[in-house]
Each structure stands twice: as C-alpha cells, then as structure tokens.
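**Student:** sequence and predicted structure below; questions after.
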Amino acid sequence: MRTPVRGDQRGVTLVELMIALVVLALGVMAVGALFPTGTREASKDNAYTVAHYHAQEKLEELRGKTWTDPDLAPGRHPSTVEDLGSVWRRWYDVEAMSAPLDNLRKITVSVYWIGQSSDTVTATTYVRR
C-alpha cells in the first residue's frame, strides 16, 4: 500500500475548524447585540409619532377656535394627555404678533414625555383674525 503524501491530504484541520467557529460565534454575538438596540429605537420612534400626533391634534383644535376664545389668549397654556398608558405633558404658547402682522397669533405646541427616551416635540402654526 502506498501512504499518501502530506500535500495530497484533503479536509480541514482542527485549528482551522476552531478559528471558523470563533469567527462564526463573534458574528452571531454581533447580530444578537443589534436586537435590543433595534427594539429601543422602535420604541423611541413610536414615542415621537405619538408626540407629533398630540401636537398636531392640539394645533387643529386651536385653529378651529374664534379669535376671541380664551384658549387663544396670549400666554402659556399647560395640559396633560394620557395615551397608551403614558402621561404626555403638552403645553402651547400663544404669541400676539406686532404690527403690521397684528391680525396674526403664533401658536407653538410642545409635547414632552418621559419613558425609555424623553424628548420634546414642537409644532407651530399661525391663526388670523
């Protein structure tokens, strides 16, 4: 019988197999680390969406009011909104514009929340007499 020459051997050595397993394990761990980050970012995006909704909702409500309504009086008007099991702090500032724009009022609605992420969303509009 003829013994094979070392250069003719085929297959994978134990060292090569161990290196491949380490590289694969590192890749799996890196991908696994992305899931909590993705979940956290999705939750943060959801909070921004809800905050934008509440800001826009208040703007639309205020646009429908008459010029003499107390809700459109200049100043800060605070309130809270409960939604999705969370409390959202919402306030709006009404600013009377100076001449020649004295028939306009600037309304800025801000929504603040506390949760996994906390931030403030602001939306602005103008109403006229």
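**Tutor:** Happy to help now that I have it. The model shown is predicted, which means the values in this text are computed figures rather than measured ones.
**Student:** hey, let's count contacts and neighbours off CA atoms from now on
**Tutor:** Fine.
**Student:** what is the burial count for Thr3?
**Tutor:** Using other Cα atoms under 10 Å, Thr3 has 5 neighbouring residues.
**Student:** doesn't it lie inside a helix?
**Tutor:** No. Counting by DSSP: H, G, I helix; E, B strand; the rest coil, Thr3 is not part of a helix but coil.
**Student:** tell me the contacts of it?
**Tutor:** Neighbour list for Thr3: empty [criterion: Cα atoms under 8 Å, 6 or more residues apart in numbering].
**Student:** now do the helices in the chain.
**Tutor:** 14-63 (DSSP state H).
**Student:** ok, now how distant is the closest residue to Ala73 other than its chain neighbours from Arg40?
**Tutor:** Leaving aside its chain neighbours, Ala73 sits nearest to Val94 (6.6 Å; criterion: Cα to Cα, 6 or more residues apart in numbering). According to Cα to Cα, to the nearest Å, Val94 and Arg40 sit 35 Å apart.
**Student:** same question, Arg129
**Tutor:** Taken as Cα to Cα, the span from Arg129 to Arg40 is 44 Å.
**Student:** second structure for comparison follows:
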Amino acid sequence: MTRRLRASRARERGASLVELMIALVVLSLGILAMARLFPAGTRSQLQTRMTTTASFYTQEKIEDLSRLPWGDASLTDGRHPAGVATENLGSSGAWHRFYNVTTMGVPLDNLKKVTVTVAWSFVGARQVQATTYLRR
C-alpha cells in the first residue's frame, strides 16, 4: 500500500519549469499574432471613414446642383471648376471635388447628366463618383 501511495504522489507533483516555459512561449506567440491584426483593422476603419466622408461630399454637391434652375451657369456643359482645378474640402483639404455636366442629345435633350467626383489619397489614389440626371 505504501508503494502505491508513493507512486501516485510522484505522478501528482505538478508542472515542471520546462512545461511552464513552453506554455508561456505558445501563449506569447498567440498574443503577438493577434497584435499584428490591429494596424490592419485601424487602416481599414480609416479607409471606410474617408470613403463615407467622400460619399457625403458627393451627395451634398448633387443636392446643391439639383436645386439650381436649368439655365444656371453652374449647369453649363463641361467640367466645373474648369481645367484641372478642384474644390478642396475638409479641414485639411484632403478631399478634392469636381463635376461634369453634359446635355443629353435628342430625344433626351431635356436632360443633363451630372457626374460628381470626390478624390483623395490614402494608400494610393481613391475616388467616389455619383451620377444624376436633371430635367428641364
């Protein structure tokens, strides 16, 4: 009986220092792998926020142009502002907005196609475009 008692106590000694070190290394590797995901998540969240802001600026301009009368100078055919100029938006001027107006041909000559573009730079050039048709 004492032999059995000694043998069972020997098996119940607990974890050795080597086993604890291995467990710590495995745990550390898991934590480091998770930590590498945070920058990607932050970058994705920032990109989504910038796209949402650009969509807001696009919709804002479409609504402004929709309220104008048919013959308004802002609705003449061509790019507005003219040339390569853009309307800088946001506190840092990060977003650049312009729009194109095209009067449709017959039989749709009572329509103007308006395409608003908002562009910005974030890990490369990005842009949001929206098109609407205005009627006479």
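**Tutor:** Thanks, I have the structure now. A quick note: this is a predicted structure, and the numbers were derived from the prediction, not measured.
**Student:** more neighbours, Arg129 and Arg40 of the first structure?
**Tutor:** Each of Arg129 of the first structure and Arg40 has its neighbours counted (other Cα under 10 Å); Arg40 has more, 14 against 9.
**Student:** Val81 of the first structure -> the second structure?
**Tutor:** Matched by TM-score structural alignment, Val81 of the first structure corresponds to Asn88 in the second structure.
**Student:** correct me, but its match touches Phe98?
**Tutor:** No. Checked against Cα atoms under 8 Å, the pair Asn88 of the second structure and Phe98 is beyond contact range at 9.3 Å.
**Student:** okay, these two: which has more neighbours?
**Tutor:** Under the criterion of other Cα under 10 Å, the comparison of Asn88 of the second structure against Phe98 puts Phe98 first, with 21 against 16.
**Student:** which one in the first structure is aligned with the more buried one?
**Tutor:** Phe98 of the second structure maps onto Trp91 in the first structure, by TM-score structural alignment.
**Student:** doesn't Thr120 make contact with its match?
**Tutor:** No. The criterion here is Cα under 8 Å, and Trp91 of the first structure misses it with Thr120 at 10.8 Å.
**Student:** are there residues contacting both of those two? Which ones?
**Tutor:** With Cα under 8 Å, 6+ apart as the test, Trp91 of the first structure and Thr120 both reach 110-111.
**Student:** how many residues are close by Thr58 of the second structure?
**Tutor:** Thr58 of the second structure: 23 neighbours (other Cα under 10 Å).
**Student:** over to Lys106 of the first structure?
**Tutor:** 17.
**Student:** which one in the second structure is aligned with it?
**Tutor:** Checking TM-score structural alignment: Lys106 of the first structure goes with Lys113.
**Student:** any idea how far the match of Val81 of the first structure is from Asp64 of the second structure?
**Tutor:** 16 Å.
**Student:** could you do Thr48 of the second structure as well?
**Tutor:** Applying Cα to Cα to Thr48 of the second structure and Asp64 of the second structure gives a distance of 24 Å.
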